[in-house]
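A.B. asks: pasting the sequence and the predicted coordinates here, then a few questions.
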Amino acid sequence: MEVGQRDGSSRSTLSQINVTPFVDVMLVLLIIFMVTAPMLEQGVEVNLPEVADSPGLEASKEPLIVTVTRSGALSIGQTKVENVAKLMPVLKQILKTRKEKEVFLEADRDVPYGKVVQVMAAIKGAGINKLGMVSQPPESPAKR
């Protein structure tokens, strides 16, 4: 017996799966996995031995700041450096004892651009890939 319309004609039924809810669920799962993936801890769990009275090998937590004054004088922290050529070896020596290979460059706004680029090249030549430029925020109109 065929299923038909009231007017007597027969029509086959079309059955289709609605994929819209499926796609919605998959997108929600994708977002959940993208958010949680960076939080997963990777590596092998190891129980490290305990040692009493060990000297710490912790490097200085203070940031390493290279300063270029208006006159062109260079310094690393409080240590004066004679010229750009001597900056690279001094930085290499300092960075041997540091875990973080990061330097901040503080240059006076009146220092010629070429001098700043030379200092940046010396910092890069010392093996530092993280270089931060120190600046100050602009004054708000109320402070002027």
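C.D. replies: That came through fine. Fair warning: this is a prediction, and the values are worked out from it, not measured in the lab.
A.B. asks: from here on, just use CA atoms for contacts and neighbour counts.
C.D. replies: Noted.
A.B. asks: any idea which helix or strand comes after the lengthiest helix in the chain?
C.D. replies: Of all the elements of type helix in the chain, the one with the most residues (DSSP state H) is helix 20-36. Tracing the chain C-terminally past helix 20-36 and defining elements by DSSP states H and E, one meets strand 64-68 next.
A.B. asks: so which bits of the helix or strand following that following strand are buried?
C.D. replies: Next along the chain after strand 64-68, taking DSSP H and E as the criterion, comes strand 74-76. Burial within strand 74-76, assessed by neighbour count using 16 or more other C-alpha atoms under 10 Å, is assigned to 74-76.
A.B. asks: residues making contact with strand 74-76?
C.D. replies: With C-alpha atoms under 8 Å, 6 or more residues apart in numbering as the test, strand 74-76 has contacts from 64-68, 80-84.
A.B. asks: most surrounded residue in those residues?
C.D. replies: The residue in the contacts of strand 74-76 with the most neighbours, by other C-alpha atoms under 10 Å, is residue 66 (26 neighbours).
A.B. asks: hold the first one in mind and look at this next one:
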Amino acid sequence: MPEINLVPMMDVIMTILTFFIILTMTMSNFQSVDIRLPGRGDGKSAGTNNTPTKPLIIGLDVRGQIRSREIGAIDRAQMTQQIQAYLQQNPEGVVVLNADKDVPYAQVVQLLSAMRDVGGGRVSLAIQ
């Protein structure tokens, strides 16, 4: 009974693999940049206070009700006022939307859009 010789097939596969490795290395224009990274030091930057601001967390439950940790159940107008007050008091603060996983995505997007109208780029969506 004749046997199949696998050595030529392995040679072809290795040649193709080598070709793609070399091709990938030449196509990626990775340029190294000489950068001096800052040292660890004492962990504090000069002139700034490194205490992180506590984010404002706005929740959205399954029933579509907006909740705040500070107040509890709120409507959109109260949410807008709370975000504005928080961002005025904390210029570096971040507003986080923490939505239940069973809330329809359309509601999450609508609320996130309303929050971004008030908070601009300092609004985030929490995920798990």
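C.D. replies: Done, it's in. Please read these numbers as outputs of a predicted model, since none were measured by experiment.
A.B. asks: any idea what the TM-score comes out to?
C.D. replies: The TM-score (TM-score structural alignment, normalised by the length of structure 2) is 0.55; 89 aligned residues with a C-alpha RMSD of 2.9 Å.
A.B. asks: stretch 15-22 of structure 2 corresponds to what range in structure 1?
C.D. replies: Against structure 1, there is no aligned range for stretch 15-22 of structure 2 (TM-score structural alignment).
A.B. asks: in structure 2, which helix is the longest?
C.D. replies: In structure 2, taking DSSP H as the definition, the longest helix is helix 7-27.
A.B. asks: other SSEs contacting that helix?
C.D. replies: The helices and strands touching helix 7-27 of structure 2, judged by 3 or more C-alpha pairs under 8 Å, 6 or more residues apart in numbering; DSSP states H and E, number zero.
A.B. asks: and it, how far from the chain's centre?
C.D. replies: Once both centres are worked out by C-alpha atoms, centre = their mean, to the nearest Å, helix 7-27 of structure 2 turns out to sit 37 Å from its chain's centre.
A.B. asks: wasn't residue 112 of structure 2 part of a strand?
C.D. replies: No - for residue 112 of structure 2, which was evaluated using DSSP: H, G, I helix; E, B strand; the rest coil, the result is helix, with no strand membership.
A.B. asks: number of nearby residues for residue 120 of structure 1?
C.D. replies: Neighbour tally, residue 120 of structure 1, other C-alpha under 10 Å: 18.
A.B. asks: and residue 119 of structure 1, what's its match in structure 2?
C.D. replies: Under the alignment defined by TM-score structural alignment, residue 119 of structure 1 is paired with residue 111 of structure 2.
A.B. asks: straight-line length of stretch 76-91 of structure 1, end to end?
C.D. replies: Using C-alpha to C-alpha, to the nearest Å, the span of stretch 76-91 of structure 1 from its first residue to its last is 8 Å.
A.B. asks: quick one: residues contacting residue 110 of structure 1.
C.D. replies: For residue 110 of structure 1, the contacting residues are residue 70, by C-alpha under 8 Å, 6+ apart.
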